[in-house]
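Asks: what's the 3D shape of this:
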Amino acid sequence: MIVKIPCKLWTLILSTLICAGVCAQNKFKKLSDTQFKAIVSQEFGTLMASQSRSDIGNFAGLDLKEAEASFAGSIVFKNASVLGIKLDGGSADGILPIFTSTELNSKIGLQLQYSFLVRRKQLTYESLSFEDVEMKKKELLRQFKLDSLLVERKVELVEQQVLEVRKKIVAADSLINLYRSHRYNNLQNSILRQAMGKRDSLSYELENAKTEKEKNQLMQMLYKQDALIAGINTDIKTKSEIIKMEYDRDKLKIEMSFLLSDLQELKLKDNDVVVRLESLKERYDLEKIKLESNQGDKKIIVAGYKLQWLSLGYNVKNTSFKLFNPLNSFDNQIWKDHFVSHGLTLMYSFYNLSDKEWNSRFISGSIEGALENNFSSLTKVTINEKNSFNNADDTRYGTEQYIAYTGSYRDNLETLRLNFDYYQFFLKNNFGAIHLFPQYVIKEKLKPQMNFGLGIVFSFKDKDNTSSTVNAELYYRSTDLANVSGSDKEFFKRGDFGIRLSFPIKFNTK
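Replies: Okay, the predicted model is just below:
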């Protein structure tokens, strides 16, 4: 049966994009857009990275059976949509010919995939971890304000010191002027003369007193008057004391001049205080970004989520290979060829993550339209070429081994491919999963073919660095379940075992 794929297939794929977004939240607290974006980016790059057909996440992958290496990076936009870019390349002959063949058939490809979340998204996380992050953000802000206040306080302190010194100078000037004034000196001398006159009067009365009681009273009054006179004499400043007061005042003026100079320098834009304030602000912003990106010392612990997204992808792959036709003349039996395939993919994905065993699953279904060749249906043969090097008496032989492909080769075949991926996680923290990946292929001029794959995936973490993960999948893939191609191989021999490895990557943008 020959199936012709209509050209309208491309229009159908391109016309099916619908996008709707809702902010993720639990019933108590709401994550910010930055936090949601960070968690989505981190979680998409976990166990499913490179094992499924989704190119979300940052990872390096290696398929030992296919002898193919891949490198993928993702850009997460503000609306939580993701642009995935994936490069892959390797040997079209598999892993073993790498060690035995002198020349390899190669393949290299580029995939672009734009994914966006659809419908309502559910995200649950441990409330205590969320509170820890919020408290850390508040503590960070409080510490920044305190540090900034201490730095700004330096300016206020100098201004206060200038004010206090100015008050001391004004007081010293007033006191010196008072002691130097004639009015003050005349007043002091007048008070002294009055006190001395009263003392003389008391002395005269004491000499003429007749009774003992009267003498005692006069003696007490005389003692008080002597004390008053002594105080007046003490208050009258000498010239040397006034000079000392002026010297102390001048020292205060010099101190104030230095303080005013410091104050002027502190208020300049490039002074140390402003620089320190800018440094504090940069440090605060950096720490805040880390917390918002869920990369700080306090992190929001995800308990589970349900996410659905659509993906639109484009892929291009160049495959270089040798073809072999034993019916041709010897010189024309083997020739090099290559083909560039193009494909468009529309994919729906659903990820349900739970902290309970057997409750987490990942489901993905896609439809792909492509222009391809029938390279996968060709038969692989190993070619050994022998060259002889002769002289008069001896012969030396050199051999060259490589892989070529035989069969009825066709290219530019319109292809429709239906893919399905199902991961059932069965270990705590999603450290293990069963992977089913059936596929139905309708290719122009060929019979429809059903393929099926089964794998088991494990995630291995570094005990000292839990963010360092290696994901390994041991899989068995059976091609052409119904044997529509009429192969003489038995059922299990039409399939093969393989190992896929992936290494999530965290990009450092600073």
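
Asks: all contacts plus neighbour counts: C-alpha atoms, from now on.
Replies: Will do.

Asks: Okay, the most centrally placed residue in the chain and residue 76: tell me how far apart.
Replies: In the chain, the centroid-proximal residue (C-alpha atoms, centre = their mean) is residue 293; its distance is 5.4 Å. Remark: distance between residue 293 and residue 76 (C-alpha to C-alpha, to the nearest Å) = 12 Å.

Asks: The structure of the following sequence is requested for comparison with the preceding one:
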Amino acid sequence: MKKLLLFFFILSNTAIYSQSVKEKPLKNKDSIVLQKKTNTTLSNKDFNAIIQTSFSKLITGQTANNVGSYAGVDIEKTEVTFSPTFILENGNIITGKMMGGISDGTYAIFNNSKLNTNISLEVQYHFLYKKTPRTIYYYQSDYDKHLEDSTKIVKDHAAAKAKILKSFDNNERIIENDKLNTENKTLDTDITALNQKLNTPITAYEKELLTAQVDNKTFKKNQNTAKIAENKLLNNDYNKLKELLKINNIRADKLNENDISKLKVAGYQFSWFSLAYKLKNDEFRLLDSKEVYENQITKDNYISHEFKTQYSYVNLNPTNYKTTYFTSSLTMKYKSNFNDLKKVEVTQTSTIGTSSNQIRETSDKFFAYSGTYKTGVTELNVDVDFYHFPFSKSAIGFHIFPKSKYTQNIKPVYNAGFGVVFPFIDKKKEKSNINAELYYNFTNIFNSNDVDYTLIERNNIGIRLVFPINFNPN
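Replies: Presented below is the predicted three-dimensional model:
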């Protein structure tokens, strides 16, 4: 009875351990020494390949260059968005974004050598920060299968190569060459005997006959020698190479399909920097009611510049089902105060005709902006975003976002907010297509604008829908 209970205890623990091994991912840190301590850790080259692939998927959602990786058209606003992506050989990423108005299906960046109106151009450069710890999580069973498949690919190629070499050592051309060599030896013997007869006293007719036989056998020997050389050339430099090239291509395709960078990743941890430059050209109408009627509406345009530096960190930990994302950015802008102006709708009426019985009125509606317009404004923004998803499958997340703005000749403005994120999960793809965030934002915390509202009243509460960063490593 005791033996039966002991056997049952061992069997139960073995089953539980086996299940935990399949579900528990391995952790592989960016340390060559640590990797060498176990037999299943990745090499430094393979580790970097997986990190770069995960980084590319996180930033762009793809692992290869795709010009025009995102494009969209807003029919109502007649605007087009074009966003190309370039992944460099060293793993760094360049992304671009162009937005502007379209006319007759075209999107002109320059018109008559001048920058088009209502257009924005942005370029971003992303690169991993390798001085911080980098970690990837992967499953032991997946890695074992990768090693098994890699070993099988190498063995299958070696077996196919040996078979080709063996077949070309015993093929028909080799056998034919053996026969031709034997025949050439016989021809050499015959030619030697004929030449000996030619050196004996014979008649002119016999000499002519023997000479013809020597020439005929010599010609046959030369034919055989040429055929032997041809067979050797075909065996060594064509057919064999052709077959070897075929199996080499098969091996290359299989190794590419089983490349370590395509290993299923359960999670990762790394950080990166992003540098960005944005140019925007706005054209608009200004309304100044203090001017005379003819000068109240004026057209203006301004090109603003924006430089941004951003640090980001992500930790997707599958062992405790927690995801953390942090980003901090510093943005310097050289712009106008266009966004601070008040947008108003203007209706401009014109009268056609001079007779009181024959008068028509036409109206033209457009938007204009009123307020004190300033250009050459320098602004500095410091933004921080911290997301934390503490539950399985990122069911609910928490968001903290303090922000500060320093504008030339204006008191600094400080905001701070927090929100609760509810991802909408696509059941088929098991990932979030859109996030809904319920947020509370304290605006103008230190009352820089000297408004009459209290701190509790100076707020912004609402719900916003955003497209989430794809933390899903697969």
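
Asks: What does the superposition give as a TM-score?
Replies: The TM-score (TM-score structural alignment, normalised by the length of structure 2) is 0.63; 379 aligned residues with a C-alpha RMSD of 4.8 Å.

Asks: Tell me who's in contact with the residue lying closest to the residue nearest to the centre of structure 1 once chain neighbours are set aside.
Replies: Using C-alpha to C-alpha, 6 or more residues apart in numbering and skipping residues adjacent in sequence, the residue nearest residue 293 of structure 1 is residue 38, 5.0 Å away. The contact partners of residue 38 of structure 1, by C-alpha atoms under 8 Å, 6 or more residues apart in numbering, come to 292, 293, 294.

Asks: Kindly report the same for residue 450 of structure 1.
Replies: 438, 439, 440, 441, 479, 480, 481, 482.

Asks: Could you check which residue of structure 2 pairs with the second one?
Replies: To tie it back to what came earlier, the one meant is residue 439 of structure 1. Here residue 439 of structure 1 is matched to residue 403 in structure 2, going by TM-score structural alignment.

Asks: tell me which element the spatially closest residue to its match that is not a sequence neighbour falls in.
Replies: Distances taken as C-alpha to C-alpha, 6+ apart place residue 383 nearest to residue 403 of structure 2, at 4.5 Å, with adjacent residues excluded. Using DSSP states H and E, residue 383 of structure 2 falls within strand 377-389.

Asks: What residues in structure 1 pair up with that strand?
Replies: Aligning strand 377-389 of structure 2 against structure 1 (TM-score structural alignment) gives residues 413-425.

Asks: Now do residue 201 of structure 1: how many residues are near it, please.
Replies: Neighbourhood size, residue 201 of structure 1 [other C-alpha atoms under 10 Å]: 12.

Asks: Over to residue 254 of structure 1?
Replies: A total of 11 residues lie near residue 254 of structure 1 under the criterion other C-alpha under 10 Å.

Asks: From residue 176 of structure 1, how far out is it?
Replies: Distance of residue 254 of structure 1 to residue 176 of structure 1, given as C-alpha to C-alpha: 18 Å.

Asks: how about the nearest residue to residue 401 of structure 2 once chain neighbours are set aside, what does it touch?
Replies: Leaving aside its chain neighbours, residue 401 of structure 2 sits nearest to residue 385 (4.6 Å; criterion: C-alpha to C-alpha, 6+ apart). Residues counted as contacts of residue 385 of structure 2 (C-alpha under 8 Å, 6+ apart) are 326, 327, 328, 399, 400, 401, 402.

Asks: So which elements touch the biggest strand by length in structure 2?
Replies: With secondary structure taken from DSSP state E, structure 2 has its longest strand at strand 265-287. When contacts are defined as 3 or more C-alpha pairs under 8 Å, 6 or more residues apart in numbering; DSSP states H and E, strand 265-287 of structure 2 sits against strand 119-128, strand 135-139, strand 297-317, strand 360-370.

Asks: of all these, which lies closest to residue 80 of structure 2?
Replies: When those are compared by C-alpha to C-alpha, strand 119-128 sits nearest residue 80 of structure 2, at 9.7 Å.

Asks: what angle do the closest one and strand 265-287 make?
Replies: Put simply, strand 119-128 of structure 2 runs at 150 degrees to strand 265-287, going by axes from the mean of the first three to the mean of the last three C-alpha atoms, to 10 degrees.

Asks: Quick check: the aligned residue for residue 299 of structure 2 in structure 1?
Replies: Using TM-score structural alignment as the criterion, residue 299 of structure 2 maps onto residue 336 of structure 1.

Asks: wait, what's in contact with the residue lying closest to its match once chain neighbours are set aside?
Replies: Excluding the flanking residues, the one nearest residue 336 of structure 1 by C-alpha to C-alpha, 6+ apart is residue 322, at 4.4 Å. Counting by C-alpha under 8 Å, 6+ apart, residue 322 of structure 1 makes contact with 105, 334, 335, 336, 337, 403, 404, 405.
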